[in-house]
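[1] return a 3D structure for these sequence lines:
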Amino acid sequence: MSTGPSFWRGTESGAEIAVAGSVVVKRHRPGTPLTERLALAADHPAFVPPLRSTPLTDADGRPVTLWPRVPVLDPNDAEHPWVEAARLLARLHLSPAPAGLPRHGWAQRLARVRNRAPAELVPLADRLLAQLAARAEPARLVHGDWHLGQLGHWTDGWRLIDIDDVGLGDPAWDLARPAGFWAAGLLPDDDWDAFLDAYRAAGGPAVPRHGDPWPVLDLPARCAVLVAAVHSGGTADALVEACRRMAQ
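    As a prediction, the model looks like this:
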């Protein structure tokens, strides 16, 4: 019986994933910088470690990485580990940033989404891209594409998976998805409060320890809502309606 990958599943970012027994094989977007990111994931306790700390190259020249197959959090589960996730992100954001990491991947993600957006949302995407380009950011270590589906269960509990957009920048981007979904009415107040309170209690540097976090989170949250709305293909009415309000 073959132990090779039987099929490839595409991701929203343009990467492809296949499973071969206990191994997850990921074929990344061409040109994705992976050497420093893999080295970080191999050593940092916030990440599920790769099976190889250096990338491979497939026959088409695309970079390939190998990972252990781990249980991944299902965002559709009734209960979510918001407190554990917040502490994990705070731990990452407080870690020293290793040399050689690129910037996080939100600018590229937003540009890809702009090219797929329906005509009514293109002006909003252009405005957010301009605001992102003008944004002065610190150089902290960030995941770059965090949401609940980026949690994998390792031997010591939940850890981060997916290193494609790990890099330097403002840690507020890692709070963008829950912040945006809460603002759009898709995340209950109790979940958002538990996440934000746990992040602050753990010393997370993305938001002030006290007071209104929204001046920091506003732009990342708006970008996250737009990205999610476009990825939904217009089927997530609450997200699309939130985008329309932002575009006014």
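
[2] okay, CA-based contacts and neighbour counts for the rest of this
    Fine.

[3] mind checking what secondary structure the spatially most central residue of the chain has?
    The structure's the chain has its C-alpha centroid closest to D145; by CA atoms, centre = their mean the separation is 1.3 Å. Under DSSP: H, G, I helix; E, B strand; the rest coil, D145 falls in the coil class.

[4] ok, it - contacts?
    Shown in contact with D145 (CA atoms under 8 Å, 6 or more residues apart in numbering): G105, W106, D165, V166, W173, D174.

[5] same thing but 7 Å
    Residues in contact with D145 (CA atoms under 7 Å, 6 or more residues apart in numbering) are D165, D174.

[6] same question for the one 3 residues further on.
    Taking CA under 7 Å, 6+ apart, we find L148 in contact with L73, P75.

[7] now the helices for this structure?
    Counting by DSSP state H, the chain has these helices, from start to end: 35-43, 82-93, 106-116, 122-133, 176-183, 189-201, 214-231, 237-247.

[8] the structure of the following sequence is requested for comparison with the preceding one:
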Amino acid sequence: MGERTDGGSADAGLVAALTAVGRRIVGEREPAAAVVLSARHDRLLVRYGDAVLKAHAPGTDPAQLALRLRLAADPRLSDSLLAPLPIPGADAPGLLTQARGRLVSAWPVGIPLYPEDPTAVPETAVDDLPWEQAAALLARLHAVPPRGPVPPARVRRGVERAMAKLSGLPASAGNDPAVGEVLAAYATLPPGETAGTHRGAGTGPGPGPGARPCSSHTHTARTTHTTRMTHYSTRVPPTPTAGGVLVHGDWHLGQLLRLDGQGLRIIDVDDLGAGDPVWDLARPAAWYAAGVLAPAAWGRFLRGYTAAGGRAVPPDADPWPVLDAPARALAVAYAANAVADSVLTGVPLDSVSRAFVDCCRRMRRL
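    Next up is the predicted model:
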């Protein structure tokens, strides 16, 4: 985990408890001051020496998190996923402990590639980002068959939380046209189907590698057909299963960490598990669909993924029959979060947020 700060005040008692866990890991040979890297309502990151302690969200299932940490510690994933640090005295598998009623894991120190909000990337910096490397990390992650029981990847969580946030706005927010656009787009995601399993069956031809499914270019001769999206959710068993494809579950640019002398690694295992790997490509696909990510950068990412053997999309065919439903679902989620924040703070939507709302408008008209 890396040097990053964001808003929110840290619970001093929890910071002290995490610092104590840090001492168990690095010892007193190099006494260090604790540094709060990130404080949010659902998690706290504290650096102590060469370790970063993470207090996971209240209510996190300890058995499921232990399985996720065990997966992340698999040496076969060492070239793609950041491995947790052992915690002396921790319960089996030695990677998870508790502090002030919160589950705590420990991680190596690194430098985040970019902010947690991937839409904060300046347009001038897009071409400089290591899209091919990032895509290759995902391809390697998806290629390793997991051993033992595997929890379900929580690919739906971001969409569910975003819509809950939007639905929880005051009744007066219903007069905001942007709220209506997002809710209408969300309603176009029909229940009862599973994204990624139909691989385009019943949806007609996709928009193709050079077109954006939510952009103004969708109204072409190729895509004026009536689109029936597959459902954004993934049907996964409520309990761990054996095998399947290992999926990060919440991948974006903020989930990349640069380790000294080792290159990039993927971080954050809170949603790691078995699922459809197409969801790990869905966020950049949503950025591209909304016009936030440039075609050149999207092409580099997609080519990097398939060149590295990625299995989520066909290497020599139109990827959009596979990407369409998850990309639309995450575009809706981005818009929902942005609109809810705008209503709650009174701050107008910025150009990026407006792009996702516009994407929702076009989506429901297809």
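
[9] quantify their similarity with the TM-score.
    In this superposition the chains share a TM-score of 0.88, using TM-score structural alignment, normalised by the length of structure 1; 245 aligned residues with a CA RMSD of 2.5 Å.

[10] about what we covered before: against Q131 of structure 1, how distant is the residue nearest to the centre of structure 1?
    Distance of D145 of structure 1 to Q131 of structure 1, given as CA to CA, to the nearest Å: 19 Å.

[11] ok so, going back, mind putting the helices of structure 1 in JSON lines, distance to P50 of structure 1 and mean neighbour count included?
    What follows is those, written out as JSON lines (distance: least, CA to CA, whole Å; neighbours: other CA atoms under 10 Å):
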{"stretch": "helix 35-43", "distance to P50 of structure 1": "6", "mean neighbour count": "18"}
{"stretch": "helix 82-93", "distance to P50 of structure 1": "17", "mean neighbour count": "21"}
{"stretch": "helix 106-116", "distance to P50 of structure 1": "23", "mean neighbour count": "17"}
{"stretch": "helix 122-133", "distance to P50 of structure 1": "31", "mean neighbour count": "16"}
{"stretch": "helix 176-183", "distance to P50 of structure 1": "25", "mean neighbour count": "23"}
{"stretch": "helix 189-201", "distance to P50 of structure 1": "26", "mean neighbour count": "17"}
{"stretch": "helix 214-231", "distance to P50 of structure 1": "27", "mean neighbour count": "21"}
{"stretch": "helix 237-247", "distance to P50 of structure 1": "34", "mean neighbour count": "16"}
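
[12] among those, which comes closest to R140 of structure 1?
    helix 82-93 (6.3 Å; CA to CA).

[13] mean deviation, the closest one versus structure 2?
    With mean CA distance after the TM-score superposition for structure 1, helix 82-93 of structure 1 departs from structure 2 by a mean of 0.6 Å once superposed.

[14] which helices and strands does that helix pack with?
    Helix 82-93 of structure 1 is packed against strand 140-142, helix 189-201, with contacts defined by 3 or more CA pairs under 7 Å, 6 or more residues apart in numbering; DSSP states H and E.

[15] under the alignment, what does G310 of structure 2 map to in structure 1?
    When structure 1 is aligned by TM-score structural alignment, the residue opposite G310 of structure 2 is G204.

[16] how close does the residue lying closest to its match once chain neighbours are set aside sit to H153 of structure 1?
    Leaving aside its chain neighbours, G204 of structure 1 sits nearest to A90 (4.3 Å; criterion: CA to CA, 6 or more residues apart in numbering). As judged by CA to CA, A90 of structure 1 and H153 of structure 1 stand 18 Å apart.

[17] with A236 of structure 1 instead?
    Plainly put, A236 of structure 1 is 28 Å away from H153 of structure 1 if you go by CA to CA.

[18] neighbour count winner among those two?
    Just comparing A236 of structure 1 and H153: by other CA atoms under 10 Å the higher neighbour count belongs to H153, 16 against 13.

[19] alignment lookup: that one to structure 2.
    Under the alignment (TM-score structural alignment), H153 of structure 1 pairs with R258 of structure 2.

[20] and what of H104 of structure 1?
    Checking with TM-score structural alignment, H104 of structure 1 has A153 as its match.

[21] got it, and H80 of structure 1?
    In structure 2, H80 of structure 1 lands on L129 (TM-score structural alignment).

[22] A41 of structure 1 too?
    In structure 2, A41 of structure 1 lines up with A72, judged by TM-score structural alignment.

[23] so that match touches L85, yeah?
    No. A72 of structure 2 is beyond contact range of L85, at 10.2 Å (criterion: CA atoms under 7 Å).

[24] so what does A294 of structure 2 match up with in structure 1?
    In structure 1, the residue paired with A294 of structure 2 is P188, using TM-score structural alignment.

[25] cool, and V247 of structure 2?
    So V247 of structure 2 corresponds to V142, using TM-score structural alignment.

[26] how near is that match to H104 of structure 1?
    Taking CA to CA, one finds V142 of structure 1 at 7 Å from H104 of structure 1.

[27] so what sits against both of the two?
    V166, G167, L168, G169.
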